[in-house]
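# Okay, structure incoming, though there's no sequence with it:
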């Protein structure tokens, strides 16, 4: 696959699920080192975190269950797309309920994370 295709939503949802599985096992930083673009950023808890700092911060951090729902893929051109979804889980024993977006770009022959953001969900 070299660009946006009909199976893109399933592919991106699968990739995001792999990230959360890595987070459950404390391997989020290692996973993101391979999954992110060189200039990727994360936005969480009101802070912008550069790629290298995110990798260090997330390596060894574990989550309990993490369940994605309400997934939507927004195509941003031939080689970019955004996955938006609700994430419910636990982190450090505390419940987490956020809306998240991950922007993917097709780079170096695969879909890679360019940016990720989380915002608290309101019921």
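All right, it came through fine. Quick caveat, the model's predicted, so the values are computed rather than measured. Numbers count the residues shown, from 1 in each chain.
# okay, CA-based contacts and neighbour counts for the rest of this
OK.
# so where do the helices sit in this structure?
Using DSSP state H, the helices of the chain run over residues 8-24, 28-35, 51-58.
# Would you format those as JSON lines with distance to residue 107 included?
Shown next, in JSON lines, are the helices of the chain (distance: least, C-alpha to C-alpha, whole Å):
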{"stretch": "helix 8-24", "distance to residue 107": "14"}
{"stretch": "helix 28-35", "distance to residue 107": "10"}
{"stretch": "helix 51-58", "distance to residue 107": "16"}
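# Tell me which of those sits nearest to residue 73.
helix 8-24 (5.8 Å; C-alpha to C-alpha).
# So what angle separates the directions of the closest one and helix 51-58?
50 degrees (axes from the mean of the first three to the mean of the last three C-alpha atoms, to 10 degrees).
# alright, now check it against this:
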């Protein structure tokens, strides 16, 4: 079944979404979440500093293997309460062939806080 093409947006629409790179500095299981998830603390450097995120990435990732990994996240959504945890950024991923999340990250190490363009 073919999907309808997404609506066209302007560059200004895209520019309003602030996607930054950061380094995971801590990661812990999140057993209180409704769906299996990991709590992440991501350092975006500079004025953004460390932000928290809940990510449903337990199929491909273990918390202890995430520390030091760079990831991309939307940093200008409002915070969202996920159970007892306040998620401040949306960590980005793409579905694998089974619909499980694979994290988005740069091919090479880049400075934390760098903005996607």
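Perfect, I can see it now. Note that the coordinates shown come from a computational prediction; the quantities given were computed from them, not determined experimentally.
# overall similarity of the pair, as a TM-score.
Laid over one another, the chains give 0.28 as their TM-score (TM-score structural alignment, normalised by the length of the second structure), with 52 aligned residues with a C-alpha RMSD of 4.1 Å.
# Of all the helices of the first structure, which one comes closest to residue 84 of the first structure?
Per C-alpha to C-alpha, nearest to residue 84 of the first structure of the helices of the first structure: helix 8-24, 9.5 Å.
# For the closest one, which residues meet the burial criterion?
Within helix 8-24 of the first structure, the residues scored as buried using 16 or more other C-alpha atoms under 10 Å are 8-9, 12-13, 15-16, 19-24.
# Out of these, which is nearest to residue 105 of the first structure?
So of those, ranked by how close each gets to residue 105 of the first structure (C-alpha to C-alpha), first place is residue 12, at 10.6 Å.
# quick one, what contacts the closest one?
Residue 12 of the first structure makes contact with 83, 111, according to C-alpha atoms under 8 Å, 6 or more residues apart in numbering.
# how many neighbours does the closest residue to residue 48 of the first structure other than its chain neighbours have?
Leaving aside its sequence neighbours, residue 48 of the first structure sits nearest to residue 42 (C-alpha to C-alpha, 6 or more residues apart in numbering; 5.9 Å). Using other C-alpha atoms under 10 Å, residue 42 of the first structure has 18 other residues around it.
# Repeat that for residue 20 of the second structure.
21.
# Against residue 35 of the first structure, how distant is the residue lying closest to residue 22 of the first structure once chain neighbours are set aside?
Leaving out its chain neighbours, the residue that sits closest to residue 22 of the first structure by C-alpha to C-alpha, 6+ apart is residue 28, at 5.0 Å. Distance, residue 28 of the first structure to residue 35 of the first structure, by C-alpha to C-alpha, to the nearest Å: 10 Å.
# Which of the two has more residues huddled nearby?
Between residue 28 of the first structure and residue 35, residue 28 has the larger neighbour count (other C-alpha under 10 Å), namely 25 against 19.
# That one reaches residue 55, doesn't it?
Yes. Using C-alpha atoms under 8 Å as the test, residue 28 of the first structure is close enough to residue 55 to be in contact (7.4 Å).
# hang on, residue 53 of the second structure is in a strand, isn't it?
Yes. Counting by DSSP: H, G, I helix; E, B strand; the rest coil, residue 53 of the second structure is located in a strand.
# That one: neighbour count?
Residues near residue 53 of the second structure, counting by other C-alpha under 10 Å: 23.
# May I have the residues that are in contact with the closest residue to it other than its chain neighbours?
In this structure, residue 53 of the second structure finds its nearest non-sequential neighbour in residue 87, 4.4 Å apart by C-alpha to C-alpha, 6+ apart. The contact partners of residue 87 of the second structure, by C-alpha under 8 Å, 6+ apart, come to 52-54, 79-81.
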